[in-house]
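Visitor: Sequence and predicted structure, then a few things I'm wondering about:
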Amino acid sequence: MPTGNRSMGLDVGSKTVGVAISDLMGWTAQGIETIPIDEEAGDFGYQRLKELIDEYHVNKIIIGLPKNMNNTMGPRAEASLKFGDNLQTIVPECQIIYQDERLTTTQAERMLIEEGNISRKKRKKVIDKLAAVMILQNYLNYKR
């Protein structure tokens, strides 16, 4: 049962969920894992998330909400809301917060491309985790 003071950031995609965790002070976000999911098979990685929530003593979960540029909700935003609703039933003691994440995946990809030496295949493996870090870091910065 989470009783800590850490926040977790999630970038929910159709194939993976990027996971980031805050430090104990709530100042910085670090990427910890990318969980594979299978929407069609109904596997959303909730069990692994529960393990991480317990391990890191998380009390807040920040889920990226990929709104359209005109601020409307598209299918991915709806999927993130549903993901959050389902997760809330698994960890009712955690507060779920939705963070506007427009462009975070694009920003994450740009950062990785600017590194120059990261192949497309490697970028694909870390992009969701980095997007989760950006979602959580944006939240932590805003909260201060």
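Guide: Sure thing, it's come through. A quick note: this is a predicted structure, and the numbers were derived from the prediction, not measured.

Visitor: make it CA atoms for all contacts and neighbour counts henceforth
Guide: Noted.

Visitor: Can you name every helix or strand that the longest helix along the chain contacts?
Guide: Determined from DSSP state H, the single longest helix within the chain is helix 120-143. Counting by 3 or more C-alpha pairs under 8 Å, 6 or more residues apart in numbering; DSSP states H and E, the packing neighbours recorded for helix 120-143 are strand 6-12, strand 16-22, strand 29-36, strand 58-65, strand 95-100, helix 104-115.

Visitor: what sits up against stretch 18-25?
Guide: 5-12, 28-35, 56, 127-133, 136 (C-alpha atoms under 8 Å, 6 or more residues apart in numbering).

Visitor: Second structure follows, compare the two:
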Amino acid sequence: MVLFNPHALRAALPPGRRVLGLDPGSKIVGLALSDASLTLASPYRGLARRKMGAMLEEFATIVRAEEIGALVCGLPLGLDGSFGPAARAAQDWAGDLAERLALPACLWDERLSSSAVNRFLITEMDLTRKRRAEVVDKVAAAYMLQGWLDATQAAEKRSAD
């Protein structure tokens, strides 16, 4: 398996490369991109979830076009932090994708990311249910990726001091 510690992944990332954040839901895989300076995550798109082989070419095209150097995949831990079947499935899926794309990857806790994003889209953006359904997966991926960017950047700054 090609899964790294979150901080080791940041250190292993080639300069100028971006990170692709993945929120693998049961129907849609939400995608987000970091900027090259690893400061900001932005929603990218959602891909219909299919078998890995059927999705692989789409992922490879995105990796080439967006100069992706690593993957950060959401890890759906239980609310109590437990590692259940959904977390195991996400770990296996992320490892398989990373191996097939020959990219380093890590898992990042994504508990409540969809809930937080939905709450924001309702209260702050006043989006309809239909419009929320169209954007929630990619925005949740950006929320999760931003968490990884912030945490690893803060750790990097602490170790430099």
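Guide: Done, it's in. Treat the numbers as computed from the prediction; the structure is a model and nothing was measured.

Visitor: re the thing from before, comparing the helices and strands packed on helix 120-143 of structure 1, which comes out most buried?
Guide: strand 6-12 (a mean of 28; mean count of other C-alpha atoms under 10 Å).

Visitor: Can you give the distance from that strand to the centre of its chain?
Guide: Relative to its parent chain, strand 6-12 of structure 1 has a centroid offset of 4 Å by C-alpha atoms, centre = their mean, to the nearest Å.

Visitor: hmm, back to that, what inclination does the longest helix of structure 1 have with respect to strand 58-65?
Guide: Helix 120-143 of structure 1 runs at 120 degrees relative to strand 58-65, counting by axes from the mean of the first three to the mean of the last three C-alpha atoms, to 10 degrees.

Visitor: Take the helices and strands packed on helix 120-143 of structure 1 and lay them out in JSON lines including distance to E51 of structure 1.
Guide: What follows is these, written out as JSON lines (distance: least, C-alpha to C-alpha, whole Å):
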{"stretch": "strand 6-12", "distance to E51 of structure 1": "12"}
{"stretch": "strand 16-22", "distance to E51 of structure 1": "12"}
{"stretch": "strand 29-36", "distance to E51 of structure 1": "12"}
{"stretch": "strand 58-65", "distance to E51 of structure 1": "10"}
{"stretch": "strand 95-100", "distance to E51 of structure 1": "16"}
{"stretch": "helix 104-115", "distance to E51 of structure 1": "25"}
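
Visitor: quick one: the spatially most central residue of structure 1 and I118 of structure 1, what's the gap?
Guide: In structure 1, the centroid-proximal residue (C-alpha atoms, centre = their mean) is L10; its distance is 1.2 Å. L10 of structure 1 is 23 Å from I118 of structure 1, where distance means C-alpha to C-alpha, to the nearest Å.

Visitor: likewise D11 of structure 1?
Guide: Distance from D11 of structure 1 to I118 of structure 1, by C-alpha to C-alpha: 21 Å.

Visitor: Also A131 of structure 1?
Guide: Applying C-alpha to C-alpha to A131 of structure 1 and I118 of structure 1 gives a distance of 16 Å.

Visitor: Kindly report the same for G45 of structure 1.
Guide: When G45 of structure 1 is compared with I118 of structure 1 (using C-alpha to C-alpha), they lie 27 Å apart.

Visitor: Kindly report the same for I62 of structure 1.
Guide: For I62 of structure 1, the distance to I118 of structure 1 - C-alpha to C-alpha - is 27 Å.
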